[in-house]
Structures are given as C-alpha cells and as structure tokens.
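Visitor: Coordinates for the following, if possible.
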Amino acid sequence: MRNFYFLGLLLLAGPVLAQAPAAAPATASPLAPLTVEKIMRDPVQWLGTSPSGVYWDEDGRHIYFNWNPTKDRRDSLYQVAPTGTAAPRKVPQREQRTLPASGGTYDNKYTRKVYERDGDIYLLDLKTQKVRRVTNTAERETSPDFALRDKLVSYVRAQNLYTWDPATGETTQRTDFRKGSKPASTTPTDKAERYLRAQQLALFDVVRLREQDRLAQEQQQKALARLQPKAIYLGLQTVVNMQLSPDGRYVTYTLRQEPAGAKVALVPSFVTASGFTEDITSRPKVGAAQTAVELGIYDIARDTTFVLGYSELKGLDEQPAYRKEYQLPAKAPMPADSAKAAAAGKPKKPELRRVQPFGPYWSADGQRAFLVMRTADNKDRWIVGLDPATQKIKLLDRQHDDAWIHGPGIGNGPGNVGWMPDNRRVWFQSEETGYSHLYTVDVATAQKKALTSGKFEIQNAQLSRDRQMWYLSSNATHPGEQQFYQMPLNGGPLRQITTRPGAHDVTVSPDGRTLAVRYSYTNKPWELFVMDNKPGAKMRQLTHSTTPEFESYPWRDPEIITFKARDGADVYARLYRPATPAAQGPAVIFVHGAGYVQNAHKWWSSYFHEYMFHNLLVEKGYTVLDIDYRGSAGYGRDVRTGIYRYMGGKDLTDQVDGAKLLTEKYGVSPQRLGIYGGSYGGFITLMAMFTQPDVFKAGAGLRSVTDWAHYNHGYTDNILNEPYNDSLAYARSSPINYASGLKGALLMCHGMVDTNVHFQDIVRLSQRLIELKKENWELAVYPVEDHAFLEPSSWTDEYKRILKLFETNLKPAGDKAGAGQ
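Guide: Presented below is the predicted three-dimensional model:
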C-alpha cells in the first residue's frame, strides 16, 4: 500500500523546447519564500508535466510519449525525432488513429506485430509497415498473439479462442466454452422409465419410426460435431488465458471459480451530482475466501479435457513455519478426526495448500513448455516443465520463503520469465541469495546457473531482439540509483551504459542502437533524453518540462545518509538540514507509504508534494529525516521481509533510531520531534504516537491503516497471514489496540471516499479515542477525496493543518509566526 500520486500528472510541464531550458520571463514571480498555498497548487499549472509512456515507432524514426506542456486537463501524445533537431510535435487525433498501437505481440523473428485497437485485431508487417485488419466486429476481440509456430494469429472473442490465417483469410473457432452445466441426457436411467419406453417402442409403429428418425439425426449431428471444437461447460467458472499449443494439438486455459457469497465493503460517497448518497463497491477484507484457479488442457486429437493436478509438488504439504506457535501442547486432547485416524492406525494426511498456475510458456521451437506455480499463501514458487500429453509436470526450481515470495522481477504473479535462445533453458529472477538476480535452468537436467550475483538487485531484465545479450536495470552502483547495463547472454561482467547519478528509465530502439531515456535526479523532475547504446555516450535532452516559476527556487538536494539500527542493520535515509541549524532545534521524520516502495533515493520522488513541503520546513528551521525503513524496496530480501508478522516492529524502531540519530549527531532537541506520513506512513505515525509517546511530541497520520484486519487480502495476507490463523500478528500490528498510549498532539486526515484504506478505519479509531477519553487529537475529513488526493484545495488544507501542528507543538511560543501558512 502506498500513496499513488499519478506520476504522469504530477511531473512538470513548461515551454516546448527540444534542447536548452527557456529563460524565465520578466513577469515570473519567484517561489521563495515557500508557502503551503504555493506548493500545493495544481501541479499541471505551475510545475508542469513530465513525459511518460515512452515508446519507439517500429522503424525507429520517432519516439512517442505522453506530455502536457500546454497545461490542458490531460496529457496528449507527442512525437519527436531522436536527432532532437526539431521540437516535440503534438500528434493530432486523426493521425493517432492511423498509428499502430504501442503495445502488442511480436512473432519470434520480429518481422510482424499483432495488436488490439478499439476491440479489433490488427497485423502489422514491420518491413513494409503495412497494416492488415484481422477483425471488424461489434463484439470485442482481445489477447492477440501468434499461434501454430507464427503461422496464425490467435485472439479471444466472447470467452472463446479463434485463429486467423493470414495466407487464406480463414477464421477458425478453436474452443467452445459454454456457461452453465452440460444438458442432461434424454436416455432414461430409472428402471421403470426404461420399461415404459421399451413398451411404447414395441407397441406403436409411429413412435418407433419417429425415434429412428431422431437417432439418425443425432448421429448426423455428432458426425458434424467432430469437425467442431468440443463443447466445454464451465458451470460457475470463468475461463481466461486460452492458448493454442505450437503444434495445434492442445488448448490450455485457466479456470477461475469466484467464492460464493463473498462480502464486499461499500464506501458511501456523500458529495455527488445526483444529490443522493451513492455507495461505491470496494473490496473484501483480508481473510475472505479467494478465487480458486486451475489449469485446464483440451486435447483436440483425443477430444478430451483435463484439469492439471499438482499434488506431487515438493513441499506442497508443508505447513507455514509460523503455525508452530499455534500448535497444541503435547498433553492437549487430539482433535476428533485426528484421534479417529490415529486409532485406526492411519495418521491424518497433511492438507495440501492451494496453488495458482501461470502459463504455459512455450519455447520458440514449440517443443517444450513450462509453468510458474505459486501457493495461495505466497510462500512457495515452483518453475516446472509441462508435458500436456501426459499431464505431467517436472520440477525445475523451487523458491521458498517463510515470509513471502516477492522482489524485483518476481512480484505476486509469474514474474519476469522466458526461454533462452537454445530452447533448452528457462530464465527467471529469484531472491535465492537474498537479492533479486537472474538465473537459468536446463529443462532436461534441471541444472541451474546464476547469471548475476552480488549485494544489489536486478530490477528489470530483457533479452535484446537478436537474443544475443541482456539489457538490465540495476542499483549495482548504489541502492539509490537506477542504471542501465548490457550483459553477455550467458552471464559475465555488467557493462554500464548510463552513468549520471539518479534514475534512468530506458526504452531501446528497434535496431538496438539508440536509447530513449527518461531521466531524473533528486531535485530535477523527469525529462526525456536520447543517447547511443554505448557506455558513456552523451545524453541529449529532448524535452524541457519545468516552468520558470518552478525553476526560480533552489530546490534542495538532500544528503543520502546511512545509520545503524539497533539490530545492526544499515538504514538509508534522506536528510534535509537548514543552512545554519539552530542548536536544539525541531525536526520532523517523514514516513513514506508502502506496497514495496523506496524514497531515500537520488531521483525525483513520486512523493513530490512531500519533497516540496520538506523544503518549506527547512526554510522554517526544521531538520527533516526521510527514512527507508524495514519493508522498503531496493535493499534485498531481508529488508523487504523485515516487517513479516509484525508491522510496527522494526519499521517503527527504525524511525525511533533515526530520531536518536537526529538528537545525538545533528543537535536536534529530543523534546521537539514530530513524525508524519500517509497510508502505511500514517499507520507508522499512529504506532509511533501510541507506543513511543515519549519520543514524538506531535504526529500527523494521513489516510492511515488503523486495524490490519480491515485491510485488503492481497497485501496484508502476505505479511501477516490470515487473521483467523495468525491472530497474534494482527493484534501486535494494529494501532487501534495501542490507542491508550497517546500523549502527544495527533492530527488525523482521511478522505471519505477512500476505496483503499476505508474511511471506516479512521472512524473506528476515533470512537476508540473517544471512549479512552483522549482529548489531544483531531480528525480532518475530505468529503470528495479517495486514497490519493486530487484536489489542490484538499492538499492545501491538509498540509496547512500539518504545518500548524508542528509549528504549534515543536517550537517555543515566541517562534511560531506563520504557522499554517
């Protein structure tokens, strides 16, 4: 969970220039000194909008991207030549309709691309740049791909798989999935009914002749049906991810069964166009029944369907390690079913965990396939070879984590995976060593090889189009940098291409010679550059997005520091200090949101409102510390999982240790410390104010989780397991259980239509504070705001309250001028 600030809108627009920044006009008003009103205005209007969604056209002559230098209500598509000899050009809507889609799927030789636009399928010849329309229907076609070793185009229409032959123009329906259950047979099964039927046929010629006609018609229909795909009845399931095997014999598909009667929270919206309160359907809460997923195989040659079994997976019967804390004492009575099994001499068989399959992924030669499989509790991931003829799987790799599987290139799904050019090895990313790195495994021998290693992360990996080298993004130079690298196909030294400190978001041209680079630094928002795909090549700027007003202020470049946490771990943080800090002055600690986020880095932050607010605080004499606490991204598995089963544990003590650093090394008064943050940062703020009341004098919790049993399943279950299975983890991780410890001044702010962290969360905590007779707190509500605030008026109101909180509680009485400004 994190604060989503819509990066495409928050980053900065300005005059349309290809190279040098424009000089500020004489009428431009400088920002200094900063005020909340200035920095919380509509960012599109005074900061600008940075380029986003960068992609190359298929011949490499132009770069396309979304941009908004004209300060419209939304971004538009722009085009620029990589030479940078002309300014970026806005692409008219009529021209956009003739452009191939930016996404799509390429054939194995990168000679054609198939894509969807407005619900129809198109085929682009990359050599001639000619486009053929595959479908033109009122129904929507989706999921375009190549099939039958690139001879056909496949797509999905109305939950069925179709193929189209470019050579003949013939369309073939490959599946016949039908809703509901298979119709019951007309042949009676009851003995009495069978007797009556036989009697009728024996007595009456007309009945017998009509029955013969009916049977003949059925036989004719069956003969015709053999030429059509098998009817597969779904019952209450739905079908997705349909694929035709490269030899055309199998169709694989994923079956999804939604839980029956799942209760979904409703979020009331009070300020509406209708004038009536309207309910927004939101989400279930953690621990609710989840969707069951299976892999189906339709064997066309045998006209038979199968559901793949997984019971032989190594470790599938292992129970999570945390369950040992909840085992019954040795002398406790046995549960009834276990006692019966023991009495019968048959020990109870361990329950198998549920599995979700991803794939299959077929090799380019069509000879092999593999699946990625993950347990529902997300503690195991297997990569297995698949033989659809026998419905057998072969273990290639298992990654287990007592906490949960995740990390760069891994995530919650299949992760970053594919086939090596030899069609014998599978490549994937894994945190096996504690950091996400790139591996291969041979499908015949199961021999595994690490292609990268070290105490850094591979954040993204892809093969070049000629499949002769790797393109990698990594933080190998520093945890707070993102650089672009090349690497030999079978591993070897990383060849660093980009060099500037900061972050480089790279898109490689179709011929591999040129890079389109979105680059930013700590105090410089994202801009579009171009460079040759060579080490140390010069980056040439193509856009200029920041406005003269934004540029009139000397935005600070905070120092990236490290300090030792109480358990010896290195913790990274951003430090903002006044030019001449006052002795025993005030300080504020900012806690970023979560989900898997890093903020103590060297590029322009998605928390740009907070970054500017920290500049304002420094102007007012505050020292600001922005910590990448335990659970943050960028530092490997141990930091990522440092919050497992105890949110508000190490992630909170990292803030407390940071506070100690401020007082011992930077001369901050231990009596003048504040803390604030949104979403997960709001949760930590509440835990700090409730459980560390002698450390923090004031805190502002924004859109805060107050009780993890009320948050969503996908995020919370990974970290705390299910509330009914791990009640201890929820009890010690939820601020509402510690509200009695509040001493300092607490501000809580929450959007009333928050569909992520529900407004109900803060209402429940407010009632708890009322019952505890606490008086030093206040709640500010925002009737039209979701989790991510959109309205400048809301941002302004919220941060004026935060500033007033700190000015009132962290400064002496005679040093509070301008509080809330």
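
Visitor: From here on, just use CA atoms for contacts and neighbour counts.
Guide: Noted.

Visitor: Check the contact between residue 55 and residue 61; I expect there is one.
Guide: No. The pair formed by residue 55 and residue 61 falls short of the contact definition of Cα atoms under 8 Å, at 11.3 Å.

Visitor: okay, the two: which has more neighbours?
Guide: Per other Cα atoms under 10 Å, whichever of residue 55 and residue 61 has more neighbours is residue 55, with 20 against 14.

Visitor: Tell me the spacing between the more buried one and residue 799.
Guide: 37 Å (Cα to Cα, to the nearest Å).

Visitor: residue contacts, residue 232?
Guide: By Cα atoms under 8 Å, 6 or more residues apart in numbering, the contact set of residue 232 is 175-178.

Visitor: elements contacting the strand ranked longest in the chain?
Guide: The longest strand of the chain (DSSP state E) is strand 668-678. Applying 3 or more Cα pairs under 8 Å, 6 or more residues apart in numbering; DSSP states H and E, one finds that strand 668-678 makes contact with strand 585-591, helix 650-665, helix 680-691, strand 698-702, helix 792-810.

Visitor: ok, 6 Å please
Guide: Helices and strands touching strand 668-678, by 3 or more Cα pairs under 6 Å, 6 or more residues apart in numbering; DSSP states H and E, are strand 585-591, helix 650-665, strand 698-702.

Visitor: nearest to residue 33, of those?
Guide: strand 585-591 (19.2 Å; Cα to Cα).

Visitor: which residues of the stretch 201-350 of the chain fall in helices?
Guide: With DSSP state H, counting those that start in this stretch as the criterion, the stretch 201-350 of the chain has helices at 205-225, 336-343.

Visitor: now swap in the stretch 701-821 of the chain and tell me
Guide: So, for the stretch 701-821 of the chain - with DSSP H, counting those that start in this stretch - the helices run 713-720, 727-733, 759-771, 792-810.

Visitor: this one as well, want them side by side:
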Amino acid sequence: MRFTSTLPVLAVLLPAAAAVAQTQPAPSATTLTVEKIMRDQAQWIGSSPTNVGWSEDGKRIYFNWNPEKARRDSLYSTTPAGGAIRKVSLAEQRALPTMNGDYDRKYARKVYEKDGDIFLLDLKSGKARRVTRTAERETDPGFALQDKLISYTRAGNLYTWDPATGETVQRTDFRRGSRPGNGQPTDKAEKFLRAQQLALFDVIKQRDQDQKARQRLQKAVARLNPKAIWLGQNTVENIQLSPDGRFVTYRLAQEPAGEKVALVPSFVTASGFTEDLSTRTKVGAPQTAYELGIYDIGRDTTFVLGYKELKGLDEQPAYRKEYALPATAPVTAADDKNGPKKDKPSTELRRVEPYGPYWSENGQHAFLVIRATDNKDRWIVSLDPATQKISLLDRQHDDAWINGPGIGYGPGNVGWLPDNKHLWFQSEETGYSHLYTVDVTNGQKKALTSGNFEVQKAQLSRDKKLWYLTANKTHPGEQHFYRMPVDGGPMTQITTMTGASEVTMSPDEKTLAVRYSYTNKPWELYVMPNKPGAKARQITSSLTDEFKSYPWRDAEIVTIKARDGADVYARLYRPAKAEAQGPAVIFVHGAGYLQNAHKWWSQYSREYMFHNLLVDRGYTVLDIDYRGSAGYGRDVRTGIYRYMGGKDLTDQVDGAKLLAEKYGVSPQRIGIYGGSYGGFITLMAMFTQPDVFKAGAALRSVTDWAHYNHGYTDNILNSPYNDSIAYARSSPIYYADGLKGALLMCHGMVDTNVHFQDIVRLSQRLIELKKENWELAVYPVEDHGFVEPSSWTDEYKRILKLFETNLRPGASSAAGSSGGN
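Guide: Presented below is the predicted three-dimensional model:
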C-alpha cells in the first residue's frame, strides 16, 4: 500500500500516530516497544567497559565504565586478581601517567605528554619527572640518540632534553614565510648607484665595511644554532632526529588555497539565530600535498626527497582505459569535426605521501612507507638520508584501492625485528591481510602468516621473541588472540570464548585483560592468564535487570550464494512460529567497510533490538555483510569499486530471493532499511529494484556521491571529473524515476558528514518527477549519528509504521507507528 498524499510530507512537523492495533503483541514485562529500546542506552541496557589499560607496574587494570548510570563514563580500576572495583578519584587521575607514550629499549622508562607538558617516568620506582612546564604545548615525546635524550616538539620545532644534565637544546628553526634578502641591491640601476656612493664617500665606505664585519660575526655565532629553514606557506610535521643525531627529517604539508567548504546551517541554537557550521570540501577538491624534507646538520643544508625512481609512479590508473576511445571509432553527428575525443597517455608522475622514516634500533637502517595519493600503490623503500637515495623493498598495487586490516590509509602496521635488518609489515598481496618481513640488505621477502583469514592486529612481545596476533582464523565472524614465533610458524590460539576478544596484555605479558562479547551479550571485562585455553574470569557485570529480562535472540549466521558464486554472510532472525508467506525486512549496515554478520555484540545495538521487536511481530529479518564489508578479504572489500549500488545491492536482492525460496517469506512483502551507506543502498534498492522491495526506510543517506567527502569517495569512485561514469551509475539521484514502493527518508539537519543538502536535492528531484509515495522526516538538532533518545524513538516509530502499513496484507494506510505505548 502506498502513501496517497499529493505532496511529500515533512514528517518532523507531524506527530507519529499509533501502531496498527491488530499487530501489537500482548503487553508483558518482556514486551519490546520502540519507546523502550530507544531510551538512553546506559539507563536501559547498562554501560560496557571501554578503554582498558594497565598500570605500568601491572598491579591495576583501568577502564572507563558507568555503573552509576551517570551522564558520562568515569574511570574505574580493579586488580587482576579480582579485587573490588573502585572509582578512581580526580586527584588520582591527575597523578596517573597517560596510556600513550614511548618506552626506551629496555622498558625501564616511559616518556609521555600530559596536559601539554612532557614527563619522564621511571618504571621501577614509579616516579615521574617533569621535563617541561610551559604555556606553550609540547607534543610527540620520544627517546633520541640511543635513549640518551628526550625529544619533543614545541611550536613546530624539535627540542631535546638531557636527563643527565637537564640541558634543553633547540634542534630545528623552522620559520613560516620566505627567506628575507641580505640588503644588497639586485637591480642593475641600484647596483650602479651603490658602487658610485662607495667610490665617492669615504664615510659611507667605512660604515659599509663595519656592517659587513658585524654580519660575519653574527654568522659565526649563528653556526652554533640550528639552521633557519624557511617554509613558505607550508606547515611542518613529524619532525624526527636520526639515531646518530646527524639528520633531522620532517614532512612538509602544503594546504590548497581558496578551496570552497560546504556550510551546514544550524537552525535550533542557544542564540536564537541560525549559525553556519563550516564542514568540508567535496570529492575532487584539491588535497594537501606532502614532501619529505631532510636537514643534514653536519653539512648545514636541506633537501627535499624525490621519488621519480619509484616503480609504477608514472602508471595511469587502469580505469582510464575506459575513457580512451580507439582512433578508428566512427564519427557521429554528435562528435565535433575532429572526431571523438581520446585520452592521451600522460607522462605526469602521480603525487605521493611519505610516512617515516622508521629507524632500526641500532640506527644503521631506515625505511619509508610511500603511498600514491590515489591510493592505488603503496611502496616500502629503504632510505639513505646522506645521499637522499631510496631503494624499493615492496610494492603493493591495487587497481581499486589499498586498504585492509593493519594497512589502512596511512603507513599501516610496520616496524623492525630485533636483528636490525628485517622490517615487518602487513599486506593484502594474497587477497587477505597477512604479516610479512623483508630483508633491507637483499630485498628478500617472507610471509609469516597465510590462509583465507585476516590478521587484524599484530604486535611484538617486549622481548621480541613472539608475535601476538588478533585474527578471524576460526570463522570470519569470530576474533581470537594468538601467539606465534617471531620468525613465523604455527599460530597458537589463546582465547577460546566464541565471539570476539579484545585483548590488552599486562606489562609483564603474563596476564590478559579481555573485553569480550557474544551475539546477544554486550561487552564485559574478563581477566585470564596468558596461556592457551586458560579460563577467563568475568570482572564486570554491566547489564540492568530489565535488559536481562528479555530473551535476546542469538541470530543465526547463514551464507547466501550470490549470483556470481560468492558466499555472502548474513545474520538471520526468524520467528519461532513463522507465518506462511509472511513479511521480511532486510537491514543494510552503514559505513560500507564494516562487519555486522558476526558473533559478537553489534555496534548497531538499537537496530539489533529493533530486529528482535520485528521478529516478535512475525517478521523475518536478514542483516547482510554485502560486498564492500570488512572481515572477508580484499575481493569483498573492493567489490564495490567504481559501482556502488552494483554487487552490494545485488547481494540484497539475492538475500531477498533466499528469504522467499528457503524461509517461506512472501516475495511481495519484503522491506529494506539502513542508515548512511545503508540508506544509500536502500535508495538504490527502491529506485532500481522496485519489484523486489515494497517499502524502504533510507536514513541519513548519500544521494549523490559527487557531494560526499574526498577521502572516502575518491578511493572507490575516483574523482568525478576523471570518472564520471562511476558517479553516474552509483548515485541514487539519477534513478529516482524508478520509485514505486513506499519510501521513508530521515535525516538530521545538522549532519556534518552526509549534509542535509543531499536529501533536499533528492526531495526536489522527487517533486519534479511527480512522485507521491515518499515521506521526509527531518531532525533539527541531530548530526549524522543521532544522540537524543527522542529522535531515535520518533525515527523508529516511523520505520515500524512504514513496514506495518506496507508489508501487512490489508493494513490501513492510516495505521500508526509506535511499537506499543
């Protein structure tokens, strides 16, 4: 059944109506309603522990928690032996070192930043020594010169401090702007006049000689200070002193000038006036350019590293071939007199972004990670700063884009092995993210792990004899903690509880603090010995009695055989007594690259509870890890390249087919909904698959990818002016004419991620297409992720009303939307 109003409804102006009475379950203590599940989550569910860490002596475990149901979490601590949990006082918090920092090679000292100052902690005595106390902020603390000095940055310059003498030395003198002249004339006429003055007047000549003498003296004194390095309009970051103190390396960042930034108006404000929020540029806008600078202190000179020798730097992306028309293509009336335009091969080198250098412990070797700004190449190279030479150690190329666990969009997870000649890194070379080493002396590479699973986290033990890994080796929907010899070999599984285990090791690495959850059990804190198969002891108990009173479903993990033969994982929720030819809803998770068909507590907790409510009402619910999702390797991750709304959408259609063929669902009674990327897929489903989905709720949806941000979109669709085909086939606004079923759209008006403008443009498109069966609900105080329980409640009442109205046979279009008040 469709909405029949002749104009779109701005639903925020209207109260949500009551639900269809005949579909409400009988009220009881365990009956779910929208009002109940969308309440403040800490009050209704409880607060899981987060940000778990250890004291430096390993005697206490710290974590954020909120058992008091306050407005925000507080810091708590307990002992690994299972002592009482206590709230940490503000005075104690002020005295604690931060969790982040840098350790020396013997793990005897730790340097860290706190409140903008630098501290040095002696781990044996537990005493902290203040290194700085200034009004300016010091950052990036570390050990330098083989642990003899402490380094840090202040106001864009590098400083070192000597714990033995207390001496502070400024190591760099970076200055914004251009180098000033020396007062000497450069114009020919000016030079003539100066020479004439010196020849005619002895007083002027003598004063000129005195000035030159003073300048020579000042220059001699200046040699004792760091060289003034003029940055122009660039900024400087990641300033490092080489282990031998001979070089300073730094990264120069050149921001694009005059780029237009989208403004988001906030209408409901404390001032009573509309206030504009400055947000971001749109995809395709010029991005920051980076270079690696090297300051050779001994030679008192600076260099900017070049990359023209990098293999593949001059290669153009494979997709450009689609735009290269053959020279023999027939000329049509639409073509200009010179025939079809044809791309000319470009000899321009692609821009890159350098990371590092990363120095071996003995200071004899260094390497860089270099990424192409189009994210289709990542190079690992050795660096000789004395000659500014680089040598290729590894190249990972992807016609789509480089990413994956331990890789990301930056340098990734990298480091040195204890022999000082092997570096380690993660790569998707085989299609799954695995751990590799390469010998910097001969370039020999070795895979330490392999198989159809992902290494999601990797770290060396403190003695550097073992690897500790988090991986989904047993099942794509499980995460366990493993250990492995430093040179590779069998992975020994340590955690065993089905679900996900997030492990933080004690400083002596003998005890594990484990944040664990299962499908229907939110995260709790456990402690266990660092031994394979050891029993984990639960420390926290966070859930409210009210939440525990409902029998939350343990969703089945099923696989869908997609039309191209791929196995697609999904969560399936089924009623205990399913109605023949009953209704179903498909949920589409957001973020694109995210996993939700797994065996641990979903970050979509509200949606999980809503799915239980739907099943109580007789719906079957399918939650699909479609193409583009995390956890399944490179091919799934990049399955949406240049076509969002392609395989990611056909996975939903194939899921709908499975529901009808295997689980008794009526193919005429299937709805779909999701937020952000899930909202985008919902729009594509309703516009391009109108005979598959009868109703859809698109929340905070991207409607036109040309209006989204650069960092995310350019990787998947390239730049819009270079790959217009990808944008045209991936943006729902081009397909709006296909709408047949009932569409609900919900969007926050102060969304700084997917701007409200996006949904307004689509609304105008629907109006011009004379579409009637759609509704827009707007939320004046909400950003991309809703915060207020009232907003969540209103939104999900409308979603429930949409499904109850359109997926129930004979349901009235005037039916209401609450989940039972």
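
Visitor: ok, back up a step: Serialize the helices and strands packed on strand 668-678 of the first structure to a markdown table and add fields for mean neighbour count.
Guide: Output for these, formatted as a markdown table (neighbours: other Cα atoms under 10 Å):
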| stretch | mean neighbour count |
| --- | --- |
| strand 585-591 | 27 |
| helix 650-665 | 20 |
| strand 698-702 | 30 |
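
Visitor: can you tell which of those is closest to residue 793 of the first structure?
Guide: strand 698-702 (15.8 Å).

Visitor: list the helices and strands that closest one packs on?
Guide: strand 668-678, helix 680-691, strand 745-751.

Visitor: among the ones you listed, which is the most enclosed?
Guide: helix 680-691 (a mean of 28; mean count of other Cα atoms under 10 Å).

Visitor: Residue 112 of the second structure -> the first structure?
Guide: Here residue 112 of the second structure is matched to residue 115 in the first structure, going by TM-score structural alignment.

Visitor: okay but that match is in contact with residue 102, surely?
Guide: No. Assessed by Cα atoms under 6 Å, residue 115 of the first structure is found out of contact with residue 102, at 8.6 Å.

Visitor: More neighbours: these two, which one.
Guide: residue 115 (24 against 14).

Visitor: so what corresponds to residue 648 of the first structure in the second structure?
Guide: Match for residue 648 of the first structure (TM-score structural alignment): residue 645.

Visitor: Skipping adjacent residues, who's closest to that match in space?
Guide: Spatially, and ignoring its direct neighbours in sequence, residue 645 of the second structure is nearest to residue 730 (5.7 Å; Cα to Cα, 6 or more residues apart in numbering).

Visitor: What is the equivalent residue in the first structure for the one you found?
Guide: Residue correspondence to the first structure (TM-score structural alignment): residue 730 of the second structure is matched to residue 733.

Visitor: how much does the helix or strand containing the match of residue 112 of the second structure stray from the second structure?
Guide: In this structure, residue 115 of the first structure sits in strand 112-117 according to DSSP states H and E. In the superposition against the second structure, strand 112-117 of the first structure averages 0.5 Å from its aligned positions (mean Cα distance after the TM-score superposition for the first structure).

Visitor: What residues does residue 767 of the first structure make contact with?
Guide: Contact analysis of residue 767 of the first structure by Cα atoms under 6 Å, 6 or more residues apart in numbering lists nothing.

Visitor: Show me what it lines up with in the second structure.
Guide: Using TM-score structural alignment, residue 767 of the first structure sits opposite residue 764 in the second structure.

Visitor: Could you do residue 285 of the first structure as well?
Guide: That one, residue 285 of the first structure, aligns with residue 282 by TM-score structural alignment.

Visitor: what's the neighbour count on that match?
Guide: 19.

Visitor: how far away is it from residue 718 of the second structure?
Guide: Distance from residue 282 of the second structure to residue 718 of the second structure, by Cα to Cα: 13 Å.

Visitor: try residue 430 of the second structure
Guide: Using Cα to Cα, residue 430 of the second structure is found at 24 Å from residue 718 of the second structure.

Visitor: The aligned residue in the first structure for residue 158 of the second structure: what's it in contact with?
Guide: Residue pairing (TM-score structural alignment): residue 158 of the second structure is matched to residue 161 of the first structure. By Cα under 6 Å, 6+ apart, the contact set of residue 161 of the first structure is 155, 174-175.

Visitor: ok so, going back, the match of residue 285 of the first structure and residue 706 touch, don't they?
Guide: No. Using Cα under 6 Å, residue 282 of the second structure makes no contact with residue 706, being 7.1 Å away.

Visitor: Identify the residues contacting stretch 352-363 of the first structure?
Guide: 293, 316-317, 368-376, 414, 423.

Visitor: how about that stretch, aligned to which bit of the second structure?
Guide: By TM-score structural alignment, stretch 352-363 of the first structure lines up with residues 349-360 in the second structure.

Visitor: Cheers, nothing more for now.
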